[in-house]
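Novice: got a predicted model here, sequence first, then my questions.
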Amino acid sequence: MLKNLNILKSLTILYAEDDLIIQESISRILKIFFKEVFVANDGNEAIKIFRNNQIDILILDYVMPNLNGYETSKIIRKTNKKIPIIITSAYTDKEKLLNAIELNLIKYIEKPILREDLVKVFDTIIKYMDENNLLQVKLDENLYYSFINKKITKNKKEITLTKNEVIFIELLLNTPNQLVSKNIIEHNIFKGHVDENTLRNMVYRIRKKLDLDIIYTIKNLGYSISIK
């Protein structure tokens, strides 16, 4: 199990919890295992973070102000059917559990949450992601991207990517076949506005490495990646 958990070091997680004491406690644990931890205080904030960052896994509290965990999950499932979602709650309300079934959740964790509970869930997440090809995505015939080693494999040969190229590709893969705005790309890669040619040249280099026309430019708006 410990060897498997090392995979999490290459993944990001979004944790939404309105109780600040619980939020701080669980966040400290998550930061031990994950590459990056995004924290939200309610469902609306969680949706905003999800849409503006590359997120691999979500842990959402059921009872939150503005937008609860169930409603947040429903919105996310409209654009991403497979991303692992875990719901936490202090209650064992059967109706809530029944509602959550349709959302294809990984787990429903009852509070208080122990470190041991999280470790077990992490192992389940890794197995789920592996079985659903979320650790490696098929871009085209004989062309794959690995979320673990951050490389593209083409005809069984590895293609190395730069750090910025990895961020760009994973942003597009977070919502495949949909527009990712230039503002979001610039924020995640360059931490702010950048010269148009800098972004355009990076995309050109990626396309050349892929030797495949699956990254599309939406003029003046951003980019999308086509995944069948």
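Specialist: Sure thing, it's come through.
Novice: CA only for contacts and neighbour counts going forward, please
Specialist: Fine.
Novice: in the longest helix seen in the chain, what's buried?
Specialist: For the chain, the helix with the greatest residue count under DSSP state H is helix 115-131. Residues Val119, Val121, Phe122, Asp123, Ile125, Ile126, Tyr128, Met129 are the ones in helix 115-131 that count as buried (16 or more other C-alpha atoms under 10 Å).
Novice: packing partners of that helix?
Specialist: Taking 3 or more C-alpha pairs under 8 Å, 6 or more residues apart in numbering; DSSP states H and E as contact, the helices and strands that helix 115-131 lies on are helix 2-5.
Novice: C-terminal to the helix it packs on, what's the next element?
Specialist: Using DSSP states H and E, the next helix or strand after helix 2-5 towards the C-terminus is strand 12-16.
Novice: ok, residues contacting that following strand?
Specialist: Strand 12-16 has contacts (C-alpha atoms under 8 Å, 6 or more residues apart in numbering) with 23, 27, 34-43, 46, 49-50, 54-61.
Novice: which stretches of this protein form strands?
Specialist: Counting by DSSP state E, residue ranges of the strands within the chain are 12-16, 36-40, 57-61, 85-89, 107-110, 136-140, 143-146, 151-154, 157-160, 180-181, 215-218, 222-225.
Novice: now for the shortest one, which elements pack on it?
Specialist: Counting contacts by 3+ C-alpha pairs under 8 Å, 6+ apart, strand 180-181 is packed against strand 222-225.
Novice: re earlier: which of the contacts of strand 12-16 are buried?
Specialist: In these, the ones that pass as buried (16+ other C-alpha under 10 Å) are 23, 27, 34, 36-43, 46, 49-50, 54-61.
Novice: one more to weigh against that first structure:
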Amino acid sequence: MKILIAEDDEHTREALREVLSMEGYEVVTASDGLQAVDFFRATRPDFVCLDVMMPGQNGYEACKQIRRIDDEVPILFLTAKAEEIDAVLGLELGADDYMTKPFGVKEIIARIRAITRRTAARSAKKEGEDQFMMDDLRVVPSELRAYRGTADIQLSPRDLKVLRLLHEKRGKVVDRNQLADEVWGIDYFPESRALDQHISQLRKRVEKDPASPRIIRTVHGAGYRFE
């Protein structure tokens, strides 16, 4: 899962990068609100952490702009302010939660996981869908997990979007343009290599035999298909 961290304090920013990278997250960092919005458009992360007080553009303004681009991506505010009015304002602007600095490593990891699960459950409810099968894989959107027997596989929100789209289009080829539009966003055009790399990594986790895939099959020169 890719996380964007926007924090003007270099020490805090790099500490968060290190901690989250060690947990297996892919981390993109920005030092102010303007850069955060630019990086969001360019990289389309699965989760956003926004410091409130940043130079150039504060976290509130960055949040509003990100919400215009994507109204579902989870957003967590990081703030040194504890006043209730700040928390209320942040949530009214579309943030999913907030944390007051200083905070512990375990606390922010737990909060990120909780928000991600909560937004996944909300999205699954919106889609009217609890779970679906892809070959022998049971995908549970509300948990951001897939199950093969008793083994569970963690999914990012983007992983889930890829699997859901392939499941909905079962038997049909889903080309790269459609994946870019529906999974990454209509104003984001990832390079073919970047998209293929994401699919390759997802395939390693969800396929019983990635060398002979049954869930995400490549249709050369066209895209991907789930039979």
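Specialist: That came through, no problem. If you're wondering where the values come from, they're calculated on a predicted model, not measured in any experiment.
Novice: picking that back up, distance to Leu5 of structure 1 added to the strands of structure 1, as JSON lines?
Specialist: Output for these, formatted as JSON lines (distance: least, C-alpha to C-alpha, whole Å):
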{"stretch": "strand 12-16", "distance to Leu5 of structure 1": "13"}
{"stretch": "strand 36-40", "distance to Leu5 of structure 1": "14"}
{"stretch": "strand 57-61", "distance to Leu5 of structure 1": "14"}
{"stretch": "strand 85-89", "distance to Leu5 of structure 1": "17"}
{"stretch": "strand 107-110", "distance to Leu5 of structure 1": "17"}
{"stretch": "strand 136-140", "distance to Leu5 of structure 1": "16"}
{"stretch": "strand 143-146", "distance to Leu5 of structure 1": "16"}
{"stretch": "strand 151-154", "distance to Leu5 of structure 1": "20"}
{"stretch": "strand 157-160", "distance to Leu5 of structure 1": "24"}
{"stretch": "strand 180-181", "distance to Leu5 of structure 1": "30"}
{"stretch": "strand 215-218", "distance to Leu5 of structure 1": "32"}
{"stretch": "strand 222-225", "distance to Leu5 of structure 1": "29"}
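Novice: out of those strands, nearest to Glu196 of structure 1?
Specialist: Using C-alpha to C-alpha as the measure, strand 222-225 is the one of the strands of structure 1 that comes nearest Glu196 of structure 1, at 11.1 Å.
Novice: what stretch of structure 2 lies opposite the closest one in the alignment?
Specialist: Using TM-score structural alignment, strand 222-225 of structure 1 corresponds to no residues of structure 2.
Novice: for Arg205 of structure 1, list the residues it contacts.
Specialist: Remark: with contacts taken as C-alpha under 8 Å, 6+ apart, Arg205 of structure 1 is in contact with nothing.
Novice: that one -> structure 2?
Specialist: In structure 2, the residue paired with Arg205 of structure 1 is Ala222, using TM-score structural alignment.
Novice: how much space separates that match from Pro190 of structure 2?
Specialist: Taken as C-alpha to C-alpha, to the nearest Å, the spacing of Ala222 of structure 2 relative to Pro190 of structure 2 amounts to 16 Å.
Novice: over to Phe77 of structure 2?
Specialist: According to C-alpha to C-alpha, Phe77 of structure 2 and Pro190 of structure 2 sit 27 Å apart.
Novice: and if you look at Asp8 of structure 2?
Specialist: For Asp8 of structure 2, the distance to Pro190 of structure 2 (C-alpha to C-alpha) stands at 27 Å.
Novice: again with Lys172 of structure 2
Specialist: According to C-alpha to C-alpha, Lys172 of structure 2 stands 22 Å off from Pro190 of structure 2.
Novice: higher neighbour count, the two?
Specialist: When neighbours are counted by other C-alpha atoms under 10 Å, Lys172 of structure 2 and Pro190 differ, and Pro190 comes out ahead with 19 against 14.
Novice: how about the contacts made by that one?
Specialist: Going by C-alpha under 8 Å, 6+ apart, Pro190 of structure 2 touches Ala180.
Novice: how about the nearest residue to Lys64 of structure 2, chain neighbours excluded?
Specialist: In space, and not counting its chain neighbours, Lys64 of structure 2 is closest to Leu93: 6.3 Å by C-alpha to C-alpha, 6 or more residues apart in numbering.
Novice: kindly report the same for Val139 of structure 2.
Specialist: Using C-alpha to C-alpha, 6+ apart, the closest residue to Val139 of structure 2 is Ala146 (4.2 Å).
Novice: number of nearby residues for that neighbour?
Specialist: As a burial measure, Ala146 of structure 2 scores 23 neighbours (other C-alpha under 10 Å).
Novice: Val105 of structure 2: what's it in contact with?
Specialist: Val19.
Novice: next one: it from Gln154 of structure 2, what distance?
Specialist: On the measure of C-alpha to C-alpha, Val105 of structure 2 and Gln154 of structure 2 end up 21 Å apart.
Novice: corresponding residue for Ile82 of structure 1 in structure 2?
Specialist: You called it Ile, but residue 82 of structure 1 is Lys. Residue pairing (TM-score structural alignment): Lys82 of structure 1 is matched to Glu72 of structure 2.
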